[in-house]
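Participant: sharing a model prediction with you, sequence too.
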Amino acid sequence: MNTLENTWTWLQGAMAWPIIQTTDFRISAGSLAALVVLVLLLFWASKRLQRWLSEGPVLRNRLDPGARMAVAAVVRYTVLLVGLLAIVQTVGIDLTTFNVMAGAIGIGVGFGLQNVVSNFIAGLIIMFERPVKIGDRIVVGGVAGNVVDIGARSTTVLDNDNIAVIVPNSKFITEDVINWKYNDDNVRFHVPVSVAYGTDAQLVKRVLLEVAHADPDVLDEPEPNVWLQAFGDDGVAFELMVWSATMVDRKGKLISQLNYAIYERFNAEGIEFPFPQRDLHIKGGVLGIRQVPAG
């Protein structure tokens, strides 16, 4: 019994041992331990709250996934801010004592963490204005992929190779962003095709439209269209334009399967692809042609 009492007495003394002490400020080991435990619990609880709001039934039927993520993130950061202030006051730390220190830290943050702060503010702008949302197909700074997560500092983009690219949020504010799904999922694709001179243009148009209508990933409305683009040096340039809502994330695959079908139909219809042609003009002299014996 005496051993337990002595241990408890020693533990109380250790917890009361001052780590930082001034004339009007004191932080004990117990206060610091309580601060660490409470902060860890706050971060854990705020993360669980964010996940519950973004995936739970409260907002599932009222908001789309992007809006739920934005609301959940804002709520989490608010809870963290209020919770940290409450925890500091609860463990007995007087914030007014840190006024001078906070000013110095603020200056350091302003100069040393400009990018972090700008990315955080840009993240809040993205969450509220929503120029990009979870699931959007975007192109920014040479990165193309689907938005899978929007955080406070960065946005995660998953490309077609299943590689996650972490893009700082400030890029979405300072650079041009291409959002393929901003209005809806319908996107028009352009497939250039060239044929040899002398080919029936109406036949080419009919074959291209038949290929487009036969593809299951091409929409009938808006309907496909064929334009005669130009008379090139080697052939006539056409362009097949189709709409798709299912292949926005796989543009290369849709164009490839259309090109395969066009190649097969052109061969079946006897439509020739162009090859480089050059006219040779001899202004004077004699051009001799001599046959070289085989072997």
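Facilitator: Good, I have the coordinates. Since the structure is predicted, the reported quantities are computational estimates derived from the model, not experimental observations.

Participant: every contact and neighbour count from this point should use C-alpha atoms.
Facilitator: Will do.

Participant: may I see the buried residues of the strand or helix carrying I87?
Facilitator: Per DSSP states H and E, I87 falls inside helix 65-90. For helix 65-90, burial by neighbour count (16 or more other C-alpha atoms under 10 Å) applies to 65-77, 79-80, 83-84, 87-88.

Participant: one more to weigh against that first structure:
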Amino acid sequence: MMDAERIREFLDRGWEQVIALGSDVNILSQLLAVVGGLVFAYFTRRRLQVALTSLRGRFPDRSPFAKTLEILAGLSLPLIWLAIEFAILAIFQGVGPQSHIISAICSLLVAWVVINVVTSLAENKIWARLVAFCAWTVAALNILGLLTPTLEFLEDLAFNLGETRISMLGIAKALVAGIIVFWITFGLSRFLEARIHKSRALTPAVQVLTAKLVRVGLISMAVLIILSNSGINITAFAVFSGALGVGIGFGLQKIVSNLISGIILLLDRSIKPGDVIEVGQTYGRVNTMGARYASVITRDAMEFLIPNEDLITQQVINWSYSSKNVRLRAPIGVSYDTDIPKALKLIEGAAQEIPRVLSNPAPKCLMRGFGDSAIDLELRFWIADPEDGCRNVTSEVLVGVWELFKKEGINVPFPQRDIRVEMVNPNSSVPSDKEDGK
């Protein structure tokens, strides 16, 4: 268990040093110079920020100069404080008294500025701040000469978990290594995924699968590196992994099923980003394919998240599986007094005038039969962009046919009923109720 007496002794010794330093006039003057410089920097940082921001507006947004000025504007306070402390340090060194505190403050501020400038280049701000905090903490302890005592102190704070000795130093190393390794891992993963998605040699499905495998591989390597550096025996996780497998088999069955279904879809390329599919009542374009679901955007800009398992087990209509060419049908009726051969040519010509209708294969109109009030025709035509909608192009074709029929005088019939009224002669021999005995 942790040694409480050792901790108390460490704190008492530190407090005695603070009291001893507080009685020195030189040290008090240096502390006053440090606090005064901080106050002055705090009240003047706004002017520097405004100046750097106005200067940044003269450069394009993605220019390196604009990015540099933006980073410096965020570091206005430590930059002004650093400049003041450098000037005070020069004065102290010129006068003669030792200035260890101001020199340490300058070193700490330089480390803070450099670390923040480097980490500000990262896209993920949360990981960048964590890395900056860890790096500056180590640098500060090293500058103050407290790194070695702190490491020894943390190594002494340990406890036993079974046969494994776990120290606070090992935990701290694991946390710092985890933050840095994961920061590098995620940055490298984003870079590789961007390169993979830009590759024209890979199909969209292979790009998605390769990017996911790269991310999983990098994260697995990062976890192994962290565990090995923290001194934890990796073989001790064998029992845990077995229990985890049982938990996955029972509690996470659907999640694992969707994950495996997503891998199958990416491998067999039956459904890939950009395809136009129809699942049940959902019709739309596949936007993205994730580990658990596929995103399908309909013509109404509604985004459906369909589980990968449903795409494997249910019937799916892929309008663009082997080819994007799709044949559409449009029923049309004409009156019985219409010149049918002429009507067929007019309908086919009207379809050819629509830009989205393909000329090869050419539109074809057929006579399907004799209806109750019209001759039934059917126009068949092809399009190559089902992701832009099918009903809208069918509407354009029918409007074109309607306008051409009006121009040529062809009637489109509608159901009619003839009512025939027969008049009865009152002098006819129709038996009455009385004659029938009623």
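Facilitator: Perfect, I can see it now. Values in this document were obtained by computation on a predicted structure and should not be read as measured data.

Participant: related to what we said a few turns ago, packing partners for the helix holding I87 of the first structure?
Facilitator: helix 29-55, helix 114-129 (3 or more C-alpha pairs under 8 Å, 6 or more residues apart in numbering; DSSP states H and E).

Participant: which position in the second structure pairs with V157 of the first structure?
Facilitator: In the second structure, V157 of the first structure lines up with V296, judged by TM-score structural alignment.

Participant: residue contacts, the closest residue to that match other than its chain neighbours?
Facilitator: Using C-alpha to C-alpha, 6 or more residues apart in numbering and skipping the chain neighbours, the partner closest in space to V296 of the second structure is V286 (4.5 Å). Residues near V286 of the second structure by C-alpha atoms under 8 Å, 6 or more residues apart in numbering: K272, P273, G274, D275, V276, I277, A294, S295, V296, I297.

Participant: what is the equivalent residue in the first structure for V286 of the second structure?
Facilitator: Under TM-score structural alignment, V286 of the second structure pairs with V147 in the first structure.

Participant: one more: V326 of the second structure?
Facilitator: By TM-score structural alignment, V326 of the second structure lines up with V187 in the first structure.

Participant: tally of neighbours for its match?
Facilitator: Other residues within reach of V187 of the first structure, judged by other C-alpha atoms under 10 Å, total 18.

Participant: need the contact list for the corresponding residue of the second structure for R137 of the first structure.
Facilitator: Taking TM-score structural alignment, R137 of the first structure has V276 as its aligned residue in the second structure. For V276 of the second structure, the contacting residues are Y283, G284, R285, V286, N318, W319, S320, P386, E387, by C-alpha under 8 Å, 6+ apart.

Participant: out of those residues, which sit inside helices?
Facilitator: Of the contacts of V276 of the second structure, none are assigned to helices by DSSP state H.

Participant: any idea which of those is closest to N411 of the second structure?
Facilitator: Relative to N411 of the second structure, the closest of those is P386; by C-alpha to C-alpha it sits at 31.4 Å.

Participant: measure the closest one to D418 of the second structure for me?
Facilitator: From P386 of the second structure across to D418 of the second structure, the span is 44 Å (C-alpha to C-alpha, to the nearest Å).

Participant: compare the two (neighbour count), which wins?
Facilitator: Comparing P386 of the second structure with D418 by other C-alpha under 10 Å, the one with more neighbours is P386, at 22 against 5.

Participant: what sits against the more buried one?
Facilitator: Contacts of P386 of the second structure by C-alpha under 8 Å, 6+ apart are V276, W319, S320, K324, N325, V326.

Participant: separation between the last one and E378 of the second structure?
Facilitator: What that stands for is V326 of the second structure. 16 Å.

Participant: about what we covered before: what about burial for the contacts of V286 of the second structure, which qualify?
Facilitator: Buried among the contacts of V286 of the second structure (16+ other C-alpha under 10 Å): K272, P273, G274, D275, V276, I277, A294, S295, V296, I297.

Participant: would you confirm that P222 of the first structure contacts W243?
Facilitator: Yes: the pair P222 of the first structure / W243 is scored as a contact, 6.5 Å apart, by C-alpha atoms under 8 Å.

Participant: neighbour count winner among these two?
Facilitator: Shown here are P222 of the first structure and W243; by other C-alpha under 10 Å, W243 has more neighbours (23 against 13).

Participant: assign the aligned residue in the second structure for the more buried one to helix, strand or coil.
Facilitator: Aligning on TM-score structural alignment places W243 of the first structure opposite W382 in the second structure. What DSSP: H, G, I helix; E, B strand; the rest coil gives for W382 of the second structure is strand.

Participant: downstream of the helix or strand hosting I126 of the second structure, the next helix or strand is which one?
Facilitator: Applying DSSP H and E as the criterion places I126 of the second structure in helix 125-143. Going down the chain from helix 125-143 of the second structure, the next helix or strand is helix 147-156, by DSSP H and E.
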